[in-house]
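Q: sharing a model prediction with you, sequence too.
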Amino acid sequence: MADVHADGGPLLHVPDDLTIEQFILYEQHPVKPRWYDQRPVLIDEETEREVGSDELRARTHGLANALKLRWNIGHDDVACIFSPNHIDYVVALWAVQKLGGIVSTANPAYTAEELVYQLRLIKARILIVHPWVLPVALEAARTYGITPDRIILFDPVAGLSFDNIQDLVKLGLGQVQQFTPLRLSPGDAKKKLALLSFSSGTTGKPKAVMITHYSIIANLVQIVQYLDLNNESVPIERKMYRPGSVSLAIVPFYHAYGMHMLLFGNMVLKSTIVVSAKFSLERMLRSIQQYRVTHLCIVPPQVLLLCKSPMVKNYDLSSVYFLMSGAAPLSAELQEQLVRTLPDCIIGQGYGMTEIATGVTHIPHDRKVATPGSAGVLLPGFVARVVKPDGSLAGYNEPGELHLNTPSRSLGYLDNPAATAETYYDGWIRTGDEVILTARKELFIIDRIKELLKVRGFQVAPSELEGHLLDHPDVADVCVVGIPDDFSGELPFAFVVLAQGAQARVQGDPHERTRTKEMLLKHVAEHKTAYKRLAGIEFVDAIPKNPSGKLLRRVLRERARAMVARGQLVVLRSKL
C-alpha cells in the first residue's frame, strides 16, 4: 500500500499570518458555520456565569494590557498555567499570546516535583494558578525560583495578596493600551510558537512539544472542513453540529484533547461551552440536564461510568446527540453498552496526538454509530503510511506503525534534538502506534509500539517510574508494564528485583515482604501524580532482557495480564 491520502478533497486555505485568537474570534473562514446567534461562548458550570464573544475579547485585551504593565511580558516569554478548567482559562492563554508570549499548560494534579521539572524545562517567567492548587504551586515556585509577585491567581482569595485575573482585567481595561498586539506576516504563523504542550513522545520523560499558531489553525480547518457544516444538501438533523449546540467541557484544558479539540474546536463550531472545573458523574449528569448539553467529548473511564452507574436513569440525557470518546482506545464492548445507554446519539471515537496538534481522525459521516473498535476516519489534509518492522509499507488491513504527514504537525521537542529525531523525519511523524488502516481510510489501533501507557487517557512513561524506583536503595532492577483495567484502560504495575540486602530481609518473612512492597508503593505515590501511581508490585529474581540489554517489556506485560486473569494479583486503583 502506498501513502494513503485522506478523503475530503484538498485542504482549504490555512491562514499563515494569524494567531489562534485572531482565527477563532475574527477570521471569516469559509469552513466556519454560517449560522449566527447571540448565545454565550462560555458558561461556568457552577455559577452559571455567561461570557459572550465581546466580553471574551475585552477580557483578553484587559489582561494582556495588565501583563505588559506589571511584568513587561513580551515576545517568547513563557507563562505556565497550572489549573483545572476555568472560564478564564482561554483569556489567560490568549492574553499571553497576544503579547507574543508562549503558554505551557501543566496538569493540576502534578506534585511540586513534577511541576518544577516543567517550569525548568520551559523557563517560565510567570505562573498562573488556580487557588485549589496554590500550595503545590508555591512549593514548586520556591524550588524553581519564581517569586510570589510573579504568581497570578485565577480568582481572588480572602487574606491572600496575590495578583488575580479579575483585578488585572480591570486594571488593564482602565489603562491606556501599553502593548502592540502580535501581528504576523505571511508565513510567520508557521514559525511562531503558541504552546509548549507536554507529551512523553514515543519514550522517556515528558517533553515540551513546540506547537505553532499555524499548527492549531491547520488542525481546526481540517476538522471543520471534514464536518462540512455549510453543505445545504445535508439535512440539519444529520449534521454533527447544529445551531444552538452546547458542549460540556469536562476533559481538562491543559491536555491537548481538551484545549485543541474541545475548547478551540467548539469555539470555531459556534457551540456554547459549559466549563466544568472538576469531573464527577453526578455533576456531569446534572449539567447535561440543566444546560441541555448536545455534545460530549469524553474519555473511556467516563464512558464506563455513564454505562454502568444506576444514577444515569435519574437524569434526562435526551438532548445529547453527539458523543466522541478520545485520548485512549474504547473497546467494542463498551461502545455497544454506550449505544444502549444513548440509543439516539451519534457515537464513535477520535484519535490524535499532541505532536500533531491534535486531531487525526473523526467519527465517520456515513453512519450513526462508528464501526466497533474503530478510531475513526482520517481528516482532510492527512497523509498516512503504515510501516512494517522491516521498513516496508503495509497494505490495507495489514498491521504496522502509523506514520503521519500533515500541515498541523508541530516543530519538535524543545531543547531535545535526539528525541525530535526519533519521532520527526522528513515532514513525517512516527506515532509509535501499531494500527490497521482499511480501504475506507478507517483506523484501528492494535497496540502501542512505543512503551507509553495510557491511564485514564493520560500518558505514563514506564521509564519515568522505573528511574524513580531505581533511586530507592532496595531496588536493584525494575520493569514497569501496563495491566488492563475496565475503568482506567491501563494501570502501571512494577516487576522489581530487590537489592541483595532487601532480598535477605524479606526472605521467608511474609510480613516484611508486604511492608517492603508498601514502602516502594509509597515511594512512588509521594512523588508522582495520582494516575502515575503503581497498581501493584511483584518481586522477581530477574528482569528478562534481550542480548543488547533492552527490557523485554512485552514478556512481563503478558505475564502480568495472565496473573490478573487468574486472580493472582491484587490491583490497587488510585482515586480520580
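A: Structure's in. What do you need? Residues are numbered from 1 along each chain as shown.
Q: could you use CA atoms for every contact and neighbour count after this?
A: Will do.
Q: starting at the chain centroid, how far to the helix with the most length in the chain?
A: Ranked by number of residues, the top helix in the chain under DSSP state H is helix 53-71. Remark: helix 53-71 is offset 26 Å from the chain centroid, using C-alpha atoms, centre = their mean, to the nearest Å.
Q: same for it, what does it pack against?
A: Using 3 or more C-alpha pairs under 8 Å, 6 or more residues apart in numbering; DSSP states H and E as the contact criterion, the elements in contact with helix 53-71 are helix 89-98, helix 165-173.
Q: ok, then the element right after that helix?
A: Later in the chain than helix 53-71, the nearest helix or strand by DSSP states H and E is strand 78-82.
Q: helices and strands around that next one, which ones?
A: Strand 78-82 sits against strand 102-106, strand 126-129, with contacts defined as 3+ C-alpha pairs under 8 Å, 6+ apart.
Q: out of these, which is closest to residue 501?
A: Nearest to residue 501 among the helices and strands packed on strand 78-82 is strand 102-106; the distance by C-alpha to C-alpha comes to 39.0 Å.
Q: got the angle for that closest one vs strand 78-82?
A: Angle between the axes of strand 102-106 and strand 78-82 is 30 degrees (criterion: axes from the mean of the first three to the mean of the last three C-alpha atoms, to 10 degrees).
Q: which strands and helices lie in contact with strand 102-106?
A: Helices and strands touching strand 102-106, by 3+ C-alpha pairs under 8 Å, 6+ apart, are strand 78-82, helix 89-98, helix 112-122, strand 193-199.
Q: next, the angle strand 193-199 makes with that strand.
A: Counting by the same axes, to 10 degrees, strand 102-106 lies at 20 degrees to strand 193-199.
Q: just how off-centre is strand 102-106 within its chain?
A: With C-alpha atoms, centre = their mean, you get 13 Å for strand 102-106.
Q: what's in contact with it?
A: Here strand 102-106 makes contact (C-alpha atoms under 8 Å, 6 or more residues apart in numbering) with 75-83, 93, 96-97, 115, 118, 122, 193-198, 254-255.
Q: pasting the second one now:
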Amino acid sequence: MGIASVFRQSVARFGDRVAVESEDGVRLTYRELDRLAAGVAALMLRRGVRRGDRVAVMSDPCPGYVAVNLAAAKLGVTLVGINTRYTAADADYCVRDADAKLLFFDDAHRDVLDGVTGFADAVELTLPTLAATDATGLVETGRPEDIHTIIYTSGTTGKPKGAMISQSAAAIRALRLVSSFGLTGADAFLGWLPLFHTSGEEPLNATFLSGGRYLTFRRAEPGPLVEAVEHRGGSWTWLLPGMSAQFLDLAAARGADLDGLRFAGGYGNLLPGRLLDDLLGRGVAFVDLFGQTESSLLIAANRIDTPGTREWDKYPAPLLDVRIVRPDGTEAGVGEPGECVVRGPSVMSGYLNQPDATEEVFRDGWLHTGDLLARTEDGAVRFVDRKKYLIKTGGENVYPMEVELAVGAHPDVAEVCVVGVPDDRWGETVKAFVVLRPGGVADRAALDEYCRGRLAGFKRPRMIEFIDGDALPRSTTGKVVRAELGSRPVREEHRV
C-alpha cells in the first residue's frame, strides 16, 4: 500500500472530519482536501507532468502544500521539497538535480526564484489557483513502488543528497508513528516544522492514516503553537532545540494551559534538563527519539513521564531490523559503541543521481546510518554520537555528546556544543561553545573545575568560547550546525 491508497481510504472513512487547518483559519475536510488534490493533479497533467516525473515545491507549510503532496501521490509523481532557507544557488542545484518539470512556490519565496532557472514551468501556491482546474475523469496512476518524495539532506560535506522515499516506505513510516504513539482521530499535530523534512512529512501521513488533523504553521514561532494547544486541540508535536525553550518559557509566562498536549517528541540528549522537567511537570510526556531521513524518523524511541529522568535508552521501533556493529561488520557487545545499521520496508530507495553515495551506505542489504550506538542488557539502544563527530585527541576517542551532557549540567549553562579543533600537540583538542543562561556568571575556570571528576582529563574541553544563543548556526530543524562552529578560527584567548 502507498500514500495514495492510505489517503483514499481515509477519505472514505473520515470524509467530513477536518484534515488540515492553517493558523489563518483555512480548514479543509478530508473530502474537500481530496477534491483540491485532484484539481492539482489535473493541473499537473495539463502542464505535461506524468507518472515518474518530478515536481518541486518551495513553500512554508500550508494547506496548498499538503494538496500538492497528495496530488503527486495520486499520479505517481515525485514531490521534491526545496529547503526554504536555501540560497538561490542551492535551490537551483536541487531543482536541476531532480530535473523538476514544474515548480510550485509561495509568495514569501518569490525573490529566491529569480536565481532558480532549472525548471520549465512554475505555479504560485494559492488555493484559488490550485482549485481552478476541473478534475472530472481524473485517473489515479500512482503505485506503491513509485518514489513519493525526494528529501534533500543537510549536506554537511559537499552538495545535499536527495534521499528517495517510495510511497510504500512512506506508508510504513506513517504506520510506525500511529502504532508507536497510539494516534487516533482525536489527535491534532502541530506542524511547525517544514514539509520538506521528514519531521514534517511523516507526521502528515500518520495524521491522515489515523483520521486526525494536521495544523500548519508558516513560521516557527511559539505564540501560535501555545494558542493552538489551548484553543485548537493541538495534542502532539516535536520540541527540538531552539523551539523547546521558546515554547515552554512563553507558556509559563502566559500561564497557559497545556493539558491538551498529550506528548512531545524530540532528542532527549539535546533538551536542557530544566526544560524537560518543566514539560513533564505539566503532565506532558516526552518521547525521546532516534531516527534519520534515510530510514525513518523513528528507529528507536522511549516515552518519559517522570521529572528528573536523564537516561536516554531507547527501544527499537516495529517493522525495522536494527543492529549495532563493529567496523568489520560483526555484532558489537553489550555496552560497546558500534555503528547502527538498519533494514526494513521504510528504508529509502537510494540517493538520487548518486550511485557511489548509495553504495557507500548500503552494504550487504543493510543501511549504515553513520550513528554510533550501544546496546544495553535488556535490548535497548543508547545513542553515543555521530560517527563523523568523533574527536581523536592524543590517540584517545572523545564523543562530543558525553562532554556536552557534563558541561550542560552546570546550572549556569543553557546550551553547549562540542567540536574537535586542530591542535599542534594532540592532533585535535576538545572545544566547547557555551551559551549561558540569563544571569549566568560561570567563566572558563569555573566550567573546567566543574568538569573535573565528571570527565577524564583528555575529555575535558581545553578551549571554551562563550556565545549568544542567537549566534549558534542552526539547521531548519533547530540542530546546531557543528561544521560551521568547527571551521571557526582557533584563538588562544579561548584556551582554558
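A: The structure has been received and is ready for your questions. As the structure is a prediction and not an experimental result, all values here were calculated from the model.
Q: what's the TM-score once they're superposed?
A: Once superposed, the chains reach a TM-score of 0.77 (TM-score structural alignment, normalised by the length of structure 2), with 431 aligned residues with a C-alpha RMSD of 3.4 Å.
Q: want to throw the helices and strands packed on helix 53-71 of structure 1 into a markdown table with distance to residue 287 of structure 1 and mean neighbour count?
A: Formatted as a markdown table, those follow (distance: least, C-alpha to C-alpha, whole Å; neighbours: other C-alpha atoms under 10 Å):
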| stretch | distance to residue 287 of structure 1 | mean neighbour count |
| --- | --- | --- |
| helix 89-98 | 20 | 25 |
| helix 165-173 | 25 | 19 |
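Q: circling back: with distance to residue 571 of structure 1 as new columns, can the helices and strands packed on strand 102-106 of structure 1 be given to me in CSV?
A: Below are these laid out as CSV (distance: least, C-alpha to C-alpha, whole Å):
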stretch, distance to residue 571 of structure 1
strand 78-82, 31
helix 89-98, 36
helix 112-122, 25
strand 193-199, 26
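Q: returning to what we had before: what angle sits between the longest helix of structure 1 and helix 89-98?
A: Angle of helix 53-71 of structure 1 versus helix 89-98, following the same axes, to 10 degrees, is 50 degrees.
Q: mind listing what's buried in helix 53-71 of structure 1?
A: Under the neighbour-count criterion of 16 or more other C-alpha atoms under 10 Å, helix 53-71 of structure 1 has 56-57, 59-69 buried.
Q: with stretch 240-253 of structure 1 instead?
A: Within stretch 240-253 of structure 1, the residues that qualify as buried by neighbour count (16+ other C-alpha under 10 Å) are 240-242, 244-253.
Q: closest to residue 210 of structure 1 out of the residues you listed?
A: So of those, ranked by how close each gets to residue 210 of structure 1 (C-alpha to C-alpha), first place is residue 253, at 17.1 Å.
Q: who's in contact with that closest one?
A: Contacts of residue 253 of structure 1 were listed using C-alpha under 8 Å, 6+ apart, and they are 84-85, 89, 259, 263.
Q: among the residues you listed, the buried ones, what's the PyMOL command?
A: In PyMOL syntax, the buried subset of the contacts of residue 253 of structure 1 is picked out as below (16+ other C-alpha under 10 Å):
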select buried, resi 84+85+89+259+263
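Q: got the contacts of residue 253 of structure 1 as JSON lines, with secondary structure and distance to residue 521 of structure 1 columns?
A: Shown next, in JSON lines, are those (DSSP: H, G, I helix; E, B strand; the rest coil; distance: C-alpha to C-alpha, whole Å):
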{"residue": "84", "secondary structure": "coil", "distance to residue 521 of structure 1": "26"}
{"residue": "85", "secondary structure": "coil", "distance to residue 521 of structure 1": "30"}
{"residue": "89", "secondary structure": "helix", "distance to residue 521 of structure 1": "34"}
{"residue": "259", "secondary structure": "helix", "distance to residue 521 of structure 1": "32"}
{"residue": "263", "secondary structure": "helix", "distance to residue 521 of structure 1": "36"}
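Q: what's the farthest-apart pair in the contacts of residue 253 of structure 1?
A: Taking C-alpha to C-alpha as the measure, the contacts of residue 253 of structure 1 span a maximum distance of 13.3 Å, between 84 and 263.
Q: map residue 291 of structure 1 onto structure 2.
A: In structure 2, residue 291 of structure 1 lines up with residue 232, judged by TM-score structural alignment.
Q: enumerate every residue touching the spatially most central residue of structure 2.
A: The centre of structure 2 sits closest to residue 199, judged by C-alpha atoms, centre = their mean, with a distance of 3.8 Å. Residues near residue 199 of structure 2 by C-alpha under 8 Å, 6+ apart: 193, 297.
Q: map it onto structure 1.
A: In structure 1, residue 199 of structure 2 lands on residue 257 (TM-score structural alignment).
Q: any idea how many residues pack against the match of residue 291 of structure 1?
A: 16 (other C-alpha atoms under 10 Å).
Q: gap between it and residue 315 of structure 2?
A: According to C-alpha to C-alpha, to the nearest Å, residue 232 of structure 2 and residue 315 of structure 2 sit 32 Å apart.
Q: before we move on, what about residue 127 of structure 2?
A: From residue 127 of structure 2 across to residue 315 of structure 2, the span is 42 Å (C-alpha to C-alpha).
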